[in-house]
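Undergrad: fold the following, please.
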Amino acid sequence: MNPVLILLPGMDGTGELFGPFIAALGGEFEVRVVRYPGNHCGGYEGLEEIARAAIPDDRPYVLLGESFSGPIAISIAASAPGQLRGMVLCCTFARNPRPGLVALKPFVGAMPFKALPAGWLVAKQIRAAFVLALDQVTAKALRARMRAVLAIDVCDRLAHCDVPILYLRATRDRLVPRAAASLIAKIKPATKVAEIDAPHFLLQMAPMPAAQEVAAFMRISERR
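TA: Next comes the predicted model:
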């Protein structure tokens, strides 16, 4: 039986931006998209509860944590509920990827996240979809999620993950540095790191090569 692919979204939490990647998978696998409420301000623990609710009781599955959701995928995988077969981490981190920004934590509440020009954050090809996704999330929720990123450290949980790990790294990622992937590979040396020519929004900007890597990983996971 093919494993179910459970997609955990980036900071917007809507899951709307997974469209190109899901299309590139071509229907080979069942895909479930986790969606976080746009007004949820509870941080990582509360969002992890929502993600766990999508885990099937009677089927094998693979977790994919994109960007913001990487720590959620890691935390779930550490306890390996159900029939977890593997974990994909995409442009993400096990702890705050930009420790130099911790000093800004007291000022996050004043940051105008939704007022920032979309062109600063995403390529024009996905700008409209990004704006639509962001419109579904409150500024308060975005600030709460940024605070969560600045404080997160799940390295100890990563060390307890006993399933295969695939890390998708965007070679032109300006948000999550190479060091984030290196740390994960250091903690779990068996991690396969696949480098793809893309910016941070890898699944949206390079959906086909990303889908090829994930599909191959899932086929191997199916035989576990």
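Undergrad: alpha carbons only for contacts and neighbour counts from here, please
TA: Fine.
Undergrad: wait, what's in contact with Arg169?
TA: 90-91, 178, 181, 193-196 (Cα atoms under 8 Å, 6 or more residues apart in numbering).
Undergrad: after the helix or strand encompassing it, which helix or strand is next?
TA: Following DSSP states H and E, the helix or strand that holds Arg169 is strand 165-170. Downstream of strand 165-170, the first helix or strand assigned by DSSP H and E is helix 178-187.
Undergrad: what are the boundaries of the strands in this structure?
TA: Ranges of strands within the chain are 4-8, 31-33, 60-66, 83-90, 165-170, 192-196, based on DSSP state E.
Undergrad: right, and these - which one's nearest Thr138?
TA: Comparing the strands of the chain against Thr138 with Cα to Cα, the closest turns out to be strand 4-8 (18.7 Å).
Undergrad: which helices and strands sit right next to that closest one?
TA: Packing partners of strand 4-8 (3 or more Cα pairs under 8 Å, 6 or more residues apart in numbering; DSSP states H and E): strand 31-33, strand 60-66.
Undergrad: deepest-packed of the ones you listed, please.
TA: Mean neighbour counts were taken over the helices and strands packed on strand 4-8 using mean count of other Cα atoms under 10 Å, and the top value, a mean of 26, falls to strand 60-66.
Undergrad: report the contact partners of the nearest residue to Pro56 once chain neighbours are set aside.
TA: Nearest residue to Pro56 in three dimensions, chain neighbours excluded: Gly82, at 7.0 Å (Cα to Cα, 6 or more residues apart in numbering). The contact partners of Gly82, taken as Cα under 8 Å, 6+ apart, are 55-60.
Undergrad: compare with the first, here's sequence two:
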Amino acid sequence: MKLVLLPGMDGTGELFSSLLFSLSEYECEVIALPQTGPQDYASITEYVKEKLPQNDFILVAESFSGPVAARLAKEGAEHLQGVIFVATFLSKPHWLLLSIARALPLKLLSALPFAKLFVKALFLGSAASNELVEQFQSIVDSLPPRVIKARLSSMLSLSFSAELIELPVGYIQATSDYLVSSNKVTEFSACFRELQVRSVEGPHFILQANPAKSAEVISELVTLFGKQTGKGRVTF
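TA: Take a look at the predicted model:
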């Protein structure tokens, strides 16, 4: 089964490199989010919809992109066979942190002496390599501040509304996630009848911090989805 990956708030997909290596048995496609234009969820969903493949696929939606995948599932996107949500939410996550982040000059924050410690503590975990931290900072620094702030505003505007959707769905929960509360998974339970929840040890950016285990769980869920839909598991 083809996997389509939607990135977190950076929107580039460049941080998926280690995960893609661990998912080498699958055909994977990353859809980067728009770096110009409106950054509200309705607009981004329409943008992504135009880029979806014309054959069966499973969405893997990280963090910021979770509500995009939920919208696509609700709309019954053509060829969508299931969704794997990763460390994400359907209503606004930690509102205080988001409000502070929206008010800060993020490029200045990234240049401060404690920036690497901040990135490790909040996003990548204490075991993150300097290479990964530097890649993360480089990507954040390359993003237009207007885009970052617009995406933060989009997250702050989210509100939860339960609506049952019939689709195979999994949720990967990071055990040390300081940005998304563990109780956010209950919102997904209210929307998807047979939600499969799996925990992976690590911080919010779990796909980057623990790519091998994340890939193992994704593979398990893909196999399960294949049994649920009767289409089996197709590898490439």
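Undergrad: tm score of chain vs chain?
TA: Between these two chains, after superposing, the TM-score reads 0.87 (TM-score structural alignment, normalised by the length of structure 1); 215 aligned residues with a Cα RMSD of 2.1 Å.
Undergrad: quick one: map the residue nearest to Pro56 of structure 1 onto structure 2.
TA: Under the alignment (TM-score structural alignment), Gly82 of structure 1 maps onto Glu78 of structure 2.
Undergrad: how near is its match to Leu156 of structure 2?
TA: For Glu78 of structure 2, the distance to Leu156 of structure 2 (Cα to Cα, to the nearest Å) stands at 29 Å.
Undergrad: do Tyr47 of structure 2 as well
TA: 21 Å.
Undergrad: the two: which is more packed in?
TA: Under the neighbour definition other Cα atoms under 10 Å, Tyr47 of structure 2 and Leu156 were set side by side, and Leu156 has more, 18 against 15.
Undergrad: does the more buried one really touch Trp95, like I thought?
TA: Yes. In this structure, Leu156 of structure 2 is within contact of Trp95 by Cα atoms under 8 Å, at 6.5 Å.
Undergrad: what sits against the residue most central in space within structure 1?
TA: Residue closest to the mean C-alpha point of structure 1, counted by Cα atoms, centre = their mean, is Glu66 at 1.5 Å. Each residue near Glu66 of structure 1 by Cα under 8 Å, 6+ apart is listed here: 7-10, 89-92.
Undergrad: in TSV: those residues, plus neighbour count and distance to Gly119 of structure 1.
TA: Converted to TSV, the contacts of Glu66 of structure 1 look like this (neighbours: other Cα atoms under 10 Å; distance: Cα to Cα, whole Å):
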residue	neighbour count	distance to Gly119 of structure 1
Leu7	24	25
Leu8	30	24
Pro9	24	20
Gly10	23	17
Leu89	27	25
Cys90	27	22
Cys91	29	19
Thr92	29	21
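Undergrad: which one of those is nearest Val122 of structure 1?
TA: Val122 of structure 1 has its nearest neighbour among these in Gly10, at 13.0 Å by Cα to Cα.
Undergrad: so that closest one sits against Pro71, correct?
TA: No. If you go by Cα under 8 Å, Gly10 of structure 1 and Pro71 don't touch, sitting 11.0 Å apart.
Undergrad: can I get the strands of structure 1 in TSV including distance to Leu25 of structure 1?
TA: Output for those, formatted as TSV (distance: least, Cα to Cα, whole Å):
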stretch	distance to Leu25 of structure 1
strand 4-8	10
strand 31-33	9
strand 60-66	13
strand 83-90	14
strand 165-170	15
strand 192-196	16
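Undergrad: Phe107 of structure 1: which of these is closest?
TA: The minimum distance between Phe107 of structure 1 and the strands of structure 1 falls on strand 60-66, with 25.4 Å, by Cα to Cα.
Undergrad: re the thing from before, of the contacts of Gly82 of structure 1, which is the most crowded?
TA: If you count neighbours using other Cα under 10 Å, the busiest of the contacts of Gly82 of structure 1 is Ile55, which has 23 neighbours.
Undergrad: show me what it lines up with in structure 2.
TA: Counting by TM-score structural alignment, Ile55 of structure 1 lines up with Leu52 in structure 2.
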